[in-house]
Each structure stands twice: as structure tokens, then as C-alpha cells.
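In: Give me a 3D structure for the following:
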Amino acid sequence: MNAATSNYPTSTHWGDFIAEVSDGSVQVVRPADGDANPSPIGQSLLDSQDRGCRIDQPYVRRGYLESQGRSDGTMRGVDPFVAVSWDEALDLAAQALRTTVADHGNQAIFGGSYGWGSAGRFHHAQSQVHRFLNKLGGYTRSVGSYSTGTAQVIVPHVLGVPSLFLQTQSPTAEDVAEHAKLVVSFGGISMKNMQINQGGITNHTAKSQLEGWRAAGVNVICVSPVRDDVADFLEADWWPVRPNSDVALMLGLAHTLHTENLHDTSFLHSHCVGYDRFVEYLTGTSDGVAKDADWAASLCEIDADQIRTLARRMVREPCLLSISWSLQRSEHGDQPYWMLTVLGAMLGNIGLPGLGVGYGYGCIHNYGFAGRHPLPFSVAALPQGTNPVSDYIPVARIADLLSKPGQTFPFNGKELTYPDIKLVYWAGGNPFHHHQDLNRLRQAWSQPETIIVNEPFWTATARHADIVFPTTTSLEREDFAWGGAELAGSPMHQALEPFEQARNDYVVFSGLAQRLGIEEEFTEGRNEREWLTHLWQQTVKRAAKANVDLPAFDDFWQHGARVDPESIPAATFVLEAFRADPDGAPLPTPSGKIEIFSET
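Out: Got it, this is the predicted structure:
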């Protein structure tokens, strides 16, 4: 971008924008050209300049500084902070890392980073901190997500396919409009959630695609305690179920299908295993309780006759069942995703265009709304390297990890042990914002010997740290974005100078790496611009192998890059291939089929 201009393109998880800068600050944020339904969240870029919220220089908690790292952790969030120089803060952090590794091993470090702070491929805080810690010898990591943690565990056991991958292969909105007459949506299809897309989005088209459903005469039933979980223009029927009773409703529907002989026995035989065992539970043979519509009605507070009528309608009309992420964020959250799949199998239309089951509609933009032309190459990002430490936790067990060292816990069929965490390094995200039971988290947060945080703002996490490094926002550095299931990449120009003494995460970790003797391994001899060009060149090479031409970096930096979807062959989704040929395209489950009940 010409230095004389005041317009700087940037990218966020909720869209591409132009920052209009004068007098050293962003005065106006406007959507980039080509976005059919831009998100108002973009205006939050103006608020990110609030000087009172920013961290202006390195700080160390007074008790930690005075005791040289041997202070009372319960004073985190209470002790005042002392401003220190960059060299002093880096020296303190490097010494804490060095001592922790020497005395307790790398498994005593927890590498925390969870959040969508930056859409950039290089200045991605999670990649930065994990790369640094891997070069140092590894760290205890987390797996899964707060958004879909339970689905990520159960779906591979039922369908053999990773949950997040399967969500990118939900029936396309175009196919739904063409082939479906009824959509039963458990958890709704929320428009507000579709403002965002992991890694960025250049064009919000979900609204127009959903309008296509209405124009095609598709009827939607929204099963949710919240009426606004579906757009008004869909004129959906609202079924206000009691929270966390969706599985009971699904079982009531399934019971009607089975007892009235409306289920697809042919599909259940050819594409599924375990239905007989499931029926024992459904009919009450195994426990004496028939899961019929009357039983379901007593739990979900939907009329029993209404449940039976819907079951018959789902057979009579071409039907898509969909499920949002919200249903699995509860106790026994694995059951809704499993049971929806069972219900779809009973209807027998899994794998048909626009029908069957759809996972994740209305959770982020591109799940179900990205079409049939997936990007045929991967976009390069800062490589995190290999973690030599095998210890890990489910991401939402951070409080248990810190407060229960040495205790065992079951997870996904395994017995794991919480390591004894002495040091937490957090860069990107704010666990005091997204974690459950914050009082318990705060108590657990007092246990480690050292907590280091990279953060632009005085969040609760930063206020509960021992060492705080001030970092830049995405408006204060260069990067590029390419979102998940997107066919376009976007340059992110530096619009503002770094706030006060703030530094990029890469500079912070480079300084620590130099002190710990791993600078060359971490930086590979590249500065930040050299990393950007290197990552783009890697992307261009990968695209070329897929017969896609991308521009050179200088051209991309000025104009962005877009891949014509018509140049990409239409994909056959996994469940479509499986339906067409269950023997030739089996699912990667032990049986090769949908596992309603698993013998293994």
C-alpha cells in the first residue's frame, strides 16, 4: 500500500475491512468490497485503540519480583504490577523457563493458547507460543475445543471421520434448497454466529443461501429453547424444548419410526451396525422403559402427538436433520450427536444430496455454506514443529490440571494423568473469559510457580499473571489471512504504529529464544517480512501442484488472491461416497459402517 494513502486493508474472523487512518489512529472502519452481508463486529476495531485498556510496557507482579519467583500465587490478581524494562522482563521469563525445565522437565510447562485473536497465518499467537515451546523441548498441551470438544470425541467413533472435517461436508445449502422439503434443526441455525469464520471470511453469503431455502419452499422446524436461534425470514416453526432434552425428543421420534415400521431397514442393514442393540434400549427391552413419544413429552415438554406427527412427516417429506454445537456443550454432550446420526440412519437418507444429517449449520459461516468446491491445497502457516512431550488434557480441564497434579482421569477410552504444572505460558485468548466456574479457575490459577502472559490488553488473564509482555494488535503488524473453506486470501497491512512499547509475539519469543540458546531454531534466520513471503511462496507452490495459479507475493500484497470455484472439480462428500458404495468406500470405523452401537 502506498505510504501516502490512509486506507489499509485488514482481515478478521468476521470479515475483511478497510481501516481509514489519520493522525495516527483509525477513524473509520468500512467493509471491503465484495462482501454481500458484512458484519457490524468490524467496528470493534475502533475500540481496540482504547489506550486505557492497552498494556504499555512489560510488567512484573510485585510479590513475584521481590521474591525472585517464589511468591504466594494466591496474590495473583491482588498484587500491584511493577513496570520493568524489556530486558529485565525477558531475563526473568527466560530464567523461569530454564529453571522449570531443569528441575521438573518440559511436561511441567503448560502452553496455553486458546482464542481467535488474529486471523493471520503468521502472527497467530497459538502457533507462535507452541513453536517456541516445542523448540525449547515441548510442553503439556490441550486437545479439543470449548466449542466442539465432545463432538470431536464421539463422532469418530460413530462415523470414523473427524467431527470438524465432517462439518465442512454437511449437505450444501444449494442442495438443501433443491432436494429437501423439511429441515429439522436441533439448536437452530443462528444468523449471529455466521458472522464469523475460522481464519477469516471474504463474503458473507449464508443469508442469501438461506433465503434460497425459503424461496424453494423448504420448511424449517427450529428445536431450541431460544426462538431467535433461527432467522425470521425462514418463517420456521419453533419447538421450545426444555434445555438439554433434545435426545429425549430424538428418542421419541425414533420410537415412533420403529414401532410404526417407518424406519429404513434396508439402509440400517447395509450401512449400519448395532441397530438391534439400540432397539433393545429404545423399546425398553433392556431397562423396562419404552422411549416412546409420551415418555419423551414428559422430559422435553413437547406434546406427544406432535412428536408422533413429526416422525411420520420426516418420512413423508425429504428431510434434513441438523444439529448445532450448543447441544454437545452440556453433561453427556456426546449423546445428541450420536442420536441425531442414529435418527438420520433410521430415515435412510444419509448421503443423499441435501438430505440426511448436517453438523454445525449456524455455528460458523462456512459449515454448510461453502459449496462443493473445496480449496484443493493447504495454505501455509507458521509451523509449530513437533512436541516431544506426550502429556495432554482436554482443553476445558485446565482448572483440574492445575489443582490436581498426579491424579488420573478417563478421557476417550484412556486413563490419563495430570502432570504437575509449574509454569504456564499463555499467549492468545483469555481463559477467564471462556472457562466455566471462574472462581474455581482463579483458585487453581494460584498453584503454578510462574505464569507468563503475552497480551495487548489488561484482560483478567493478564491481571492474574506474574510476567506480562505487551503485544501488538493485528492493526499494528503485517500478516495475511486465508479462512477455513475459503477460496480467497487477504493481505493484512500495518495500519498503526505499535502502542507504546508493545512488540509482536514473534519478537518476544525471539528474545526469549536468544536467551535460551534456541534463536536459530525458532527464527530460522528470518525476520517477520521474510516469514510472510516464505509462507506465501510455500502456498503458491502447493497451489501449483493442484493446478491453481496464485500471484507472486507483491501482487498478492496489493490485490489479494481469489480462486475461481468453477476451476475446482465438485467434491463428492464422504457420506455420499459411502452411501453409493459402502463396500468400495467404507467409513474408517472398525466395521466400515455407521456404528450405532460399537462392539469395540
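
In: from here on, contacts and neighbour counts on C-alpha atoms
Out: Noted.

In: Could you give the number of residues near the nearest residue in space to Asp479 that is not next to it in sequence?
Out: Counting by CA to CA, 6 or more residues apart in numbering, Met492 is the residue found nearest to Asp479 once chain neighbours are left out, at 4.9 Å. By the criterion of other CA atoms under 10 Å, Met492 has 26 neighbours.

In: ok, Met492 touching Phe556?
Out: No. Between Met492 and Phe556 there is no contact under CA atoms under 8 Å: 10.7 Å.

In: Quick check: end-to-end length of stretch 113-127?
Out: This stretch, stretch 113-127, spans 9 Å end to end (CA to CA, to the nearest Å).

In: Buried residues in it, which are they?
Out: In terms of neighbour count (16 or more other CA atoms under 10 Å), stretch 113-127 has its buried residues at 113-127.

In: how about this one, so we can line them up?
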Amino acid sequence: MTLTRREFIKHSGIAAGALVVTSAAPLPAWAEEKGGKILTAGRWGAMNVEVKDGKIVSSTGALAKTIPNSLQSTAADQVHTTARIQHPMVRKSYLDNPLQPTKGRGEDTYVQVSWEQALKLIHEQHDRIRKANGPSAIFAGSYGWRSSGVLHKAQTLLQRYMNLAGGYSGHSGDYSTGAAQVIMPHVVGSVEVYEQQTSWPLILENSQVVVLWGMNPLNTLKIAWSSTDEQGLEYFHQLKKSGKPVIAIDPIRSETIEFFGDNAT
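Out: The predicted model follows:
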């Protein structure tokens, strides 16, 4: 099944509304049968995921496109890879003596424990540190990538919990823009780094030359902060068709430079 971008957005809205009444509604047939094709999305865009006997066997892009997104075929590998940690694991020396482990980080072996034991260990240390040093001793960062959506945002959930427990030390900004989110409002009056930029149709219509400075959009546009609509890659396809010269300032010959071929210098 291939969807247009408009159809995907329409069906996404219906699905989001359905989540509100999920507890009162019967499960979809594909969930009960543990098989069939499921329309879903990740950071790398909308996908049709094929499921057999409750396991993902394949995934393909759901939106029509001119530039394939290789990440959309990796769902089965990501979910079922043997590299995933399937059980709570604790350093052996920490398990023997949480207050004074005999071996340093990176020098110890790991022991599998139950979820109940893992949660008990976390609670005991959290309670000890908070009582001894106060909320400022608890860093609730947990920064990093995760599943799309707010519910699955580990940092948000951790900070909600730590607020209920009495507070924590947090941080400002992110890896992508560093301190710019804090500084730019004082310099230009807005956060700037995440403001609306010039639209692609205007760039295609008015630019004579396009300069790519230390960037590889044919790679990075395969993903998005929430879920990509894949329009960025399509506009790069249009840029290539236009024949406009592209200047790439980059220490490596990236996928993007290869994509533009003779048009890139």
C-alpha cells in the first residue's frame, strides 16, 4: 500500500483520536491475529510493517518517493536484534556492595536480575542520595534519542517522576545546538536555531547557486525529530532536476555530493 502525504496525515489524525477511547474499543483484527500489515511511523517516516506470529518480518516505506530511504527496511532488525538488552543487568561488584563496589566502571562483569530487584536497587540509591544531599544531587537528564512522541520520551517521563519525588538538577539546550538556544534569544530576540527557514519552493525559484556547508542532507533527511514526511529529500530531487549548480564545502565526498554528480563542485 502506497499513501500520499495528505492521506497519511489524515489517517494519523484518526488513529490519534482512536487512542483516546482505546480502553473501551475492541482490538483491531491484526492485533488479535498477530499478523498482517500495519501502517505505522518512526523517526525515519511512515512504514508498512509486515507481522507474522507476533514478529516483524519486513518493513517498507508507505509514502511515494523518488529517493529510497534505507532506514525504512530495518524495523525487523531493530526490534529483534540479539544486540538488544532484554533483561535488567547490574555490575557484579555493585550488586555485592552497592555503597563500595570493588571494581570500577568498565572493569566489572554484569549479572542478570529481576525487574523487582532492579527497581528495588534504584529506589534504595535514589532515596539515599536525595536524603543525604538534596534534590540538586539528582541529575534527571537521560538525554538521547528515543521513540517518537511525548509518551515515549524518556527524559520527560524521568523528570516528571523526579519532580514528584522532590525536584532535580536539569539542563538547557541540546546536543544539536549546544548553548545557542540560551544565547540567541539575547542576541537576536528568538531561539533562531529552530525558527522557520526559507521554504524550499522559494529556494528552487530564486536561487542561482546552492551552497552546502559541511552537511550531508541525503543522509540526515532520512530522519526527523518526530517523523519525517520525506519532503526534504523530494526537494533535493527537484534541485537536482533543475540543473542548478551546487557547491559542497566538505572534508569528505558524501552521499549528497555523489547524488548531484557533475552538478556539484
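
In: circling back: so which of the buried residues of stretch 113-127 of structure 1 are in helices?
Out: Ala125, Gln126, Ser127 (DSSP state H).

In: Leu438 of structure 1: which of those is nearest?
Out: Taking CA to CA as the measure, Leu438 of structure 1 lies nearest Gln126 of these, at 22.3 Å.

In: Nearest spatial neighbour of the aligned partner of that closest one in structure 2, chain-adjacent residues omitted?
Out: When structure 2 is aligned by TM-score structural alignment, Gln126 of structure 1 is paired with Gln155. The shortest distance from Gln155 of structure 2 to any residue other than its chain neighbours is 5.2 Å, reached at Ser142 (CA to CA, 6+ apart).

In: Kindly state which residue of structure 1 is aligned to the one you found.
Out: Ser142 of structure 2 maps onto Ser113 in structure 1, by TM-score structural alignment.

In: Surely its match touches His124?
Out: No. Checked against CA under 8 Å, the pair Ser113 of structure 1 and His124 is beyond contact range at 9.9 Å.

In: Can you spell out the matching residue range in structure 2 for stretch 315-322 of structure 1?
Out: Under TM-score structural alignment, stretch 315-322 of structure 1 has no counterpart anywhere in structure 2.

In: Report how many residues lie close to Asp174 of structure 2.
Out: Asp174 of structure 2: 12 neighbours (other CA under 10 Å).

In: which residue lines up with it in structure 1?
Out: Using TM-score structural alignment, Asp174 of structure 2 lines up with Ser145 in structure 1.

In: returning to that earlier point: tell me the spacing between the match of Ser142 of structure 2 and Leu321 of structure 1.
Out: Distance, Ser113 of structure 1 to Leu321 of structure 1, using CA to CA: 34 Å.

In: How about the secondary structure of Leu575 of structure 1?
Out: Put simply, Leu575 of structure 1 is helix when judged by DSSP: H, G, I helix; E, B strand; the rest coil.

In: Please apply the same query to the one 3 residues further on.
Out: Phe578 of structure 1 carries the three-state label helix when classified by three-state DSSP.

In: Distance-wise, check it relative to Val161 of structure 1.
Out: Distance of Phe578 of structure 1 to Val161 of structure 1, given as CA to CA: 12 Å.

In: Could you do Phe17 of structure 1 as well?
Out: 35 Å.

In: of those two, who's got more company?
Out: Taking other CA under 10 Å, Phe17 of structure 1 and Val161 do not tie; Phe17 has more neighbours (26 against 19).

In: need the contact list for the equivalent of that one over in structure 2.
Out: Alignment note: Phe17 of structure 1 maps to Met47 in structure 2; criterion TM-score structural alignment. The contact partners of Met47 of structure 2, by CA atoms under 8 Å, 6 or more residues apart in numbering, come to Leu39, Thr40, Ala41, Ser59, Thr60, Gly61, Ala62, Leu63, Gln72.

In: So the fourth one is in contact with Val79, correct?
Out: No. Taking contacts as CA under 8 Å, Ser59 of structure 2 lies outside contact range of Val79: 11.5 Å.

In: Which one of those two is surrounded by more residues?
Out: Using other CA under 10 Å, the more surrounded residue of Ser59 of structure 2 and Val79 is Ser59, with 22 against 12.

In: Make sure Gln167 of structure 1 is actually in contact with Val357.
Out: No. Under the criterion of CA under 8 Å, Gln167 of structure 1 lies out of contact with Val357, with a separation of 10.0 Å.

In: who's more crowded, these two?
Out: Set Gln167 of structure 1 next to Val357 and count neighbours by other CA under 10 Å: Val357 wins out with 28 against 19.

In: Sweet, I'm off.
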